[in-house]
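1. The sequence isn't on hand, but the structure is:
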């Protein structure tokens, strides 16, 4: 893959529609944006994985909303990872990129050897949409369930929006010859 082709796909969300199947969706890839978010913090790898999953979901969902200002996703839990919060800021002008930020709060001493989602205990998954000054913010909440943050997002869409939604995500550290280890995500 040429450098130009690689750059064209980095940090991208592409919509698609399959008319015959009555299906639409998004394909996303986060590279530099995700790596930049995670490099700002000193998270253990399991917490990084949860933040990566949440940031990818935020990009996929944020791009689908006709948004004037901000979409936020949030996980609140009683587990070792107490909170994960992400924000998607809509582009200011046509053709400009959206912005994403993410943060996690956790108790390092309570982290276990289990899978990343095992670090999240009982709690809730929330989606908040704020269209800016003069509007009433929207908030939808569902319990944490299903074994992943993407399963929680699917449950939210099934319960709150009555919209069949599926996420297929992949995220982790990538290594390439001549390039240091870095985070990537796609869905």
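-> Nice, I can see it. Since this is a predicted model, take the numbers as computed values, not measurements.
2. CA only for contacts and neighbour counts going forward, please
-> Noted.
3. all helices for this protein, in order.
-> 3-9, 32-39, 45-64, 149-156 (DSSP state H).
4. Tell me which of the ones you listed sits nearest to residue 122.
-> helix 149-156 (12.1 Å; Cα to Cα).
5. got another, please set it beside the one above:
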């Protein structure tokens, strides 16, 4: 049965837009997104191996959910540094809507895990850390939070980050999909899609947010584990989010509004204005020129090939060409 948003006076956010929401009956707030052309253009531009593309797409979804929560003009950057086949992911969000992303990986190691059938996000990432950096501009101090990567998924990264840094119970679901259609000429047509939903427990009474101490905490060896029963509203909210299937997050025919209605219609869900996401790089010829002029004459000479210096942006693949002068 088709889902008619007009009955509720709601205009669909569509693809490539984050929809903030609140379920007041459960004291939770959250954000949901379906990515289409944005994630497809980024991944197709780079042409990474399929598992690397999927991992980067998950990072793009997570960054979109987190970056659009900024209440100021600034930048949110998610970056991993690990010993895995994918040694680095970088996703950079500049408010209000610009996002760019790239990955660094070892082709042989990635090929080996693919051949072994072990190309999971956890295996590709390996061990290291993930940094989330908030930059409010040159006149403000940057904030950075770190999460250890020890064979965990990006979903678990978000849960740990908010539990440890913000003390906010958080649940996250991320998914990546591929669409195969036929062109007018009968040839195959491939498109990437991705989506995600994040909910956080934010009751008015702060004592309802209490969580067990993080193991090992500050307790001496042998001490009893500090157990706190989870709030019933948060247990219900987590259980509902846990029912979300990957296809519901990646199918373009399922709007984020329909997904949220499926999850929370019994409790009532309040929707806020969507926030668009755009595939947009911040590089420019002037910025690259400014970087090059900071190098010494000797360094410039080392970069010069056939009387030219060519700089390629790792995010958008744009090339900028200069002569020595």
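-> The structure has been received and is ready for your questions. The structure displayed is predicted, hence computed values, not measured ones.
6. JSON lines for the helices of the first structure, including distance to residue 123 of the first structure and mean neighbour count?
-> Listed next are the helices of the first structure as JSON lines, based on distance: least, Cα to Cα, whole Å; neighbours: other Cα atoms under 10 Å:
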{"stretch": "helix 3-9", "distance to residue 123 of the first structure": "35", "mean neighbour count": "10"}
{"stretch": "helix 32-39", "distance to residue 123 of the first structure": "24", "mean neighbour count": "18"}
{"stretch": "helix 45-64", "distance to residue 123 of the first structure": "15", "mean neighbour count": "23"}
{"stretch": "helix 149-156", "distance to residue 123 of the first structure": "11", "mean neighbour count": "21"}
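7. With distance to residue 71 of the first structure as added columns, please give the ones you listed in TSV.
-> Shown next, in TSV, are the helices of the first structure (distance: least, Cα to Cα, whole Å):
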stretch	distance to residue 71 of the first structure
helix 3-9	23
helix 32-39	17
helix 45-64	6
helix 149-156	14
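8. Tell me which of these sits nearest to residue 177 of the first structure.
-> Of these, nearest to residue 177 of the first structure by Cα to Cα is helix 3-9, at 13.7 Å.
9. Does anything pack onto that closest one? Which helices or strands?
-> Helix 3-9 of the first structure is packed against no helix or strand, with contacts defined by 3 or more Cα pairs under 8 Å, 6 or more residues apart in numbering; DSSP states H and E.
10. what about the strands in the first structure?
-> 12-18, 23-30, 70-77, 81-89, 99-106, 123-130, 138-143, 170-176, 179-186 (DSSP state E).
11. and the ones you listed as CSV, adding mean neighbour count?
-> As requested, those are arranged in CSV below (neighbours: other Cα atoms under 10 Å):
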stretch, mean neighbour count
strand 12-18, 14
strand 23-30, 17
strand 70-77, 22
strand 81-89, 22
strand 99-106, 19
strand 123-130, 19
strand 138-143, 15
strand 170-176, 14
strand 179-186, 17
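12. okay if I get those as JSON lines plus distance to residue 4 of the first structure?
-> Listed next are the strands of the first structure as JSON lines, based on distance: least, Cα to Cα, whole Å:
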{"stretch": "strand 12-18", "distance to residue 4 of the first structure": "14"}
{"stretch": "strand 23-30", "distance to residue 4 of the first structure": "16"}
{"stretch": "strand 70-77", "distance to residue 4 of the first structure": "30"}
{"stretch": "strand 81-89", "distance to residue 4 of the first structure": "26"}
{"stretch": "strand 99-106", "distance to residue 4 of the first structure": "22"}
{"stretch": "strand 123-130", "distance to residue 4 of the first structure": "35"}
{"stretch": "strand 138-143", "distance to residue 4 of the first structure": "40"}
{"stretch": "strand 170-176", "distance to residue 4 of the first structure": "16"}
{"stretch": "strand 179-186", "distance to residue 4 of the first structure": "16"}
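13. right, so of those strands, which gets closest to residue 152 of the first structure?
-> Comparing the strands of the first structure by Cα to Cα, strand 123-130 comes nearest, at 6.5 Å.
14. Just tell me the aligned range of the closest one in the second structure.
-> Residues 128-135 of the second structure are where strand 123-130 of the first structure lands when matched by TM-score structural alignment.
15. What of stretch 148-156 of the first structure?
-> So stretch 148-156 of the first structure sits over residues 153-161 in the second structure, by TM-score structural alignment.
16. what does the matching stretch contact?
-> Residues from elsewhere that reach stretch 153-161 of the second structure, judged by Cα atoms under 8 Å, 6 or more residues apart in numbering: 58-59, 62, 121-122, 145-147, 149, 169-174.
17. Was I right to think residue 123 of the second structure contacts residue 82?
-> No - if you go by Cα atoms under 8 Å, residue 123 of the second structure and residue 82 don't touch, sitting 10.8 Å apart.
18. quick one on the thing from earlier: closest to residue 112 of the first structure out of the helices of the first structure?
-> That would be helix 45-64 among these, by Cα to Cα, at 9.4 Å.
19. With the second structure overlaid, how far apart is that closest one on average?
-> With mean Cα distance after the TM-score superposition for the first structure, helix 45-64 of the first structure departs from the second structure by a mean of 0.5 Å once superposed.
20. mind checking how far that helix is from the chain centre?
-> 2 Å (Cα atoms, centre = their mean, to the nearest Å).
21. Next, the angle from it to strand 12-18.
-> For helix 45-64 of the first structure against strand 12-18, the angle by axes from the mean of the first three to the mean of the last three Cα atoms, to 10 degrees is 60 degrees.
22. which residues in the second structure does helix 45-64 of the first structure align to?
-> Going by TM-score structural alignment, helix 45-64 of the first structure sits over residues 50-69 in the second structure.
23. What are the boundaries of the helices in the stretch 151-300 of the second structure?
-> 154-161, 232-242, 246-250, 256-264, 285-292, 297-303 (DSSP state H, counting those that start in this stretch).
24. Residue 18 of the second structure is nearest to which of those?
-> helix 256-264 (8.7 Å).
25. helices or strands up against the closest one?
-> Using 3+ Cα pairs under 8 Å, 6+ apart, helix 256-264 of the second structure sits against strand 28-35, helix 232-242.
26. Please state the offset of the shortest one from the chain centre?
-> It refers to strand 28-35 of the second structure. With Cα atoms, centre = their mean, you get 12 Å for strand 28-35 of the second structure.
27. mean deviation (superposed) between that strand and the first structure, please.
-> Strand 28-35 of the second structure sits 0.6 Å off on average (mean Cα distance after the TM-score superposition for the first structure).
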